[in-house]
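Trainee: Quick check, what structure comes out for this input:
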Amino acid sequence: MPFENLLLSSCLLPGQTYFKESKASVKVEPLAGETILFFNIDDQSNPGCKLRQFFWGIEKGQKMCDLMVFYAKDSKRVICFVELKDNIGDLGHATEQVINTYNTFKVHLKKSYTAKAFIYACAGSLPYEHEEYQRELLKAFGKNNFDFNNRSNDALGDLLRGNPPQIGGGKRKNKK
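Mentor: Here you go, the predicted structure:
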């Protein structure tokens, strides 16, 4: 399914830059000159979206993230794969979901964009101990192209715009 078909499907959330699933939510406040599109691609929460069927047909058990967010400003194009969790303890599952969705998606779209991943959990501490998942995300998306947190600020917006992840007012680089 080309990206154009996603724009015309029920996956697109027109005019929305906020998404909530269970207790977790993300929001991006668009700045001047930015285009931000949210796509609710998980058919568990959006039965009208048929992206899972397009990707995997009737095959069961494939992991898929909740959202794809398209970001554009000037010549910059970003597609961000987003997973929301109630607890950061689900980081391993979330990592698998964003990587699996991206790996399947990129087969259907030429690489004229920057791929990123964002995992948000509304509870739990930041998972410094989860270096294995950081390495997996680094390998799939590259340095400074992923973030996971449980802050309620504009962390997703910062990631889309290319601003380094922030923790407690200090800069944190994605660990290798």
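Trainee: Could you use CA atoms for every contact and neighbour count after this?
Mentor: Noted.
Trainee: how long is stretch 2-13 end to end?
Mentor: 17 Å (C-alpha to C-alpha, to the nearest Å).
Trainee: Can you name the residues in contact with that stretch?
Mentor: When contacts are defined by C-alpha atoms under 8 Å, 6 or more residues apart in numbering, stretch 2-13 is touched by residues 37-41, 46, 48-50, 108-109.
Trainee: Please identify, among those residues, the one with the most neighbours.
Mentor: Counting neighbours by other C-alpha atoms under 10 Å, residue 41 comes out on top of those with 28 neighbours.
Trainee: Looks like that residue contacts residue 54 (just checking).
Mentor: No. Applying C-alpha atoms under 8 Å as the test, residue 41 and residue 54 come out as separate, 11.3 Å apart.
Trainee: For residue 147, see how far away residue 125 is.
Mentor: Counting by C-alpha to C-alpha, the separation of residue 125 from residue 147 is 14 Å.
Trainee: Between these two, point out the one with more neighbours.
Mentor: More crowded of residue 125 and residue 147, by other C-alpha under 10 Å: residue 147, with 24 against 13.
Trainee: what's the more buried one in contact with, if anything?
Mentor: Listed by C-alpha under 8 Å, 6+ apart, the contact set of residue 147 reads 117-119, 159, 165, 174.
Trainee: For ChimeraX, write the selection for the buried entries among these.
Mentor: Buried residues within these, by 16 or more other C-alpha atoms under 10 Å, are selected in ChimeraX with:
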select :117,118,119,159,165,174
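Trainee: Filter the contacts of residue 147 down to the ones in helices?
Mentor: Using DSSP state H to define helices, the subset of the contacts of residue 147 located there is residue 159.
Trainee: got the contacts of residue 147 as CSV, with distance to residue 59 columns?
Mentor: CSV is the format used below for those (distance: C-alpha to C-alpha, whole Å):
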residue, distance to residue 59
117, 24
118, 26
119, 25
159, 32
165, 36
174, 34
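Trainee: Following up with a second sequence; could you model it the same way so I can compare the two?
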Amino acid sequence: MPLNNLLLSSCFLPGKTSYTENGVEINIKPSSGETILFFLIDNQSNPNCKLRQLLGLEQEGMKICDLIVFYAKENKRIICFVELKGSDVKTATKQVITTHIYFKKLLKQSEPSLSFIPKAYIKSNSSVPQEIDKYKQELKREFGENNYDISRNSDLGNFLRDVDYQPRGKSKKSR
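Mentor: From the prediction side, this is the model:
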């Protein structure tokens, strides 16, 4: 089962709720009652993680995303496929979709009764490319409405918790 393999492997980053690669960072501050687990699955950043082989993504040219973030609170279980990119959003989109497809396939083979909400988060430090709508449509087809984001925001918390983004300076009026 992939989750057991992740927990017992060098992919698991115990106690970590942030990760930085090539100057691109992602983080989340856990709230009460939440379980958050980070798994560094990209074999270029973490050569000891063998998830790529387990998923069957060993063919040349196939890329895997950087992280899997497991989020749980009460009955909600989310597996978020995260890619940290400087600018190549097209490749990042392909990486999170490919990883999700193969992960879901392996999970169904090993334990068909398990269910989770799949999400994808692409953190990019560059300005958004003009083709962003095309990539968002691809992510929407794979992950569903409100289960994907391409963002410059390092904080993953609101996305995983399904909290609507509030632009700075615009607070909700209290009554």
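Trainee: returning to that earlier point: out of the contacts of stretch 2-13 of the first structure, which are inside helices?
Mentor: Per DSSP H, helices hold no members of the contacts of stretch 2-13 of the first structure.
Trainee: So which residues of the second structure form strands?
Mentor: 18-21, 24-27, 34-40, 67-73, 76-85, 117-124, 148-151 (DSSP state E).
Trainee: Redo the ones you listed as TSV? Include distance to residue 11 of the second structure.
Mentor: TSV is the format used below for the strands of the second structure (distance: least, C-alpha to C-alpha, whole Å):
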stretch	distance to residue 11 of the second structure
strand 18-21	13
strand 24-27	17
strand 34-40	5
strand 67-73	9
strand 76-85	14
strand 117-124	18
strand 148-151	23
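Trainee: where does the most far-flung residue of the first structure relative to its centre sit relative to residue 26 of the first structure, distance-wise?
Mentor: Distance from the C-alpha centroid of the first structure peaks at residue 58, with 24.0 Å (C-alpha atoms, centre = their mean). Look at residue 58 of the first structure and residue 26 of the first structure: by C-alpha to C-alpha, they are 30 Å apart.
Trainee: again, but for residue 60 of the first structure
Mentor: 28 Å.
Trainee: for residue 150 of the first structure, same thing?
Mentor: Relative to residue 26 of the first structure, residue 150 of the first structure is positioned 10 Å away (C-alpha to C-alpha).
Trainee: what is in contact with the two at once?
Mentor: residue 120.
Trainee: Look at the two and report which has more neighbours.
Mentor: Using other C-alpha under 10 Å as the criterion, residue 150 of the first structure and residue 26 rank with residue 26 on top: 24 against 20.
Trainee: give the contact list for that one.
Mentor: Counted by C-alpha under 8 Å, 6+ apart, residue 26 of the first structure has contacts 18-20, 120, 152, 156.
Trainee: Select from the residues you listed the one having the most neighbours.
Mentor: Each of the contacts of residue 26 of the first structure was scored by neighbour count (other C-alpha under 10 Å); the top score is that of residue 156, with 27 neighbours.
Trainee: Verify the stated contact: that one with residue 145.
Mentor: No. When contacts are counted by C-alpha under 8 Å, residue 156 of the first structure is not listed as touching residue 145 (10.9 Å).
Trainee: Give me the contact list for stretch 37-51 of the second structure.
Mentor: By C-alpha under 8 Å, 6+ apart, stretch 37-51 of the second structure touches 2, 5-6, 9-18, 52, 64-71.
Trainee: Now a ChimeraX select for only the buried ones of the residues you listed.
Mentor: What follows is the ChimeraX syntax selecting those of the contacts of stretch 37-51 of the second structure that are buried according to 16+ other C-alpha under 10 Å:
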select :2,6,10,11,12,13,17,18,52,64,65,66,67,68,69,70,71
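Trainee: can you tell me which of the contacts of stretch 37-51 of the second structure are in helices?
Mentor: Among the contacts of stretch 37-51 of the second structure, the residues falling in helices (DSSP H) are 2, 5-6, 52.
Trainee: ok so, going back, out of the contacts of residue 26 of the first structure, which comes closest to residue 97 of the first structure?
Mentor: Among those, residue 120 lies closest to residue 97 of the first structure (C-alpha to C-alpha), at 12.7 Å.
Trainee: Do I have it right that the closest one meets residue 152?
Mentor: No. Counting by C-alpha under 8 Å, residue 120 of the first structure stays clear of residue 152, with 9.2 Å between them.
Trainee: Name all residues that make contact with residue 29 of the second structure.
Mentor: 17, 157.
Trainee: can you do 10 Å?
Mentor: Going by C-alpha atoms under 10 Å, 6 or more residues apart in numbering, residue 29 of the second structure touches 17-18, 36, 155-157.
Trainee: between residue 156 and residue 145 of the first structure, what contacts are shared?
Mentor: Listed as contacting both residue 156 of the first structure and residue 145 by C-alpha under 10 Å, 6+ apart are 80, 117-118, 162-163, 165.
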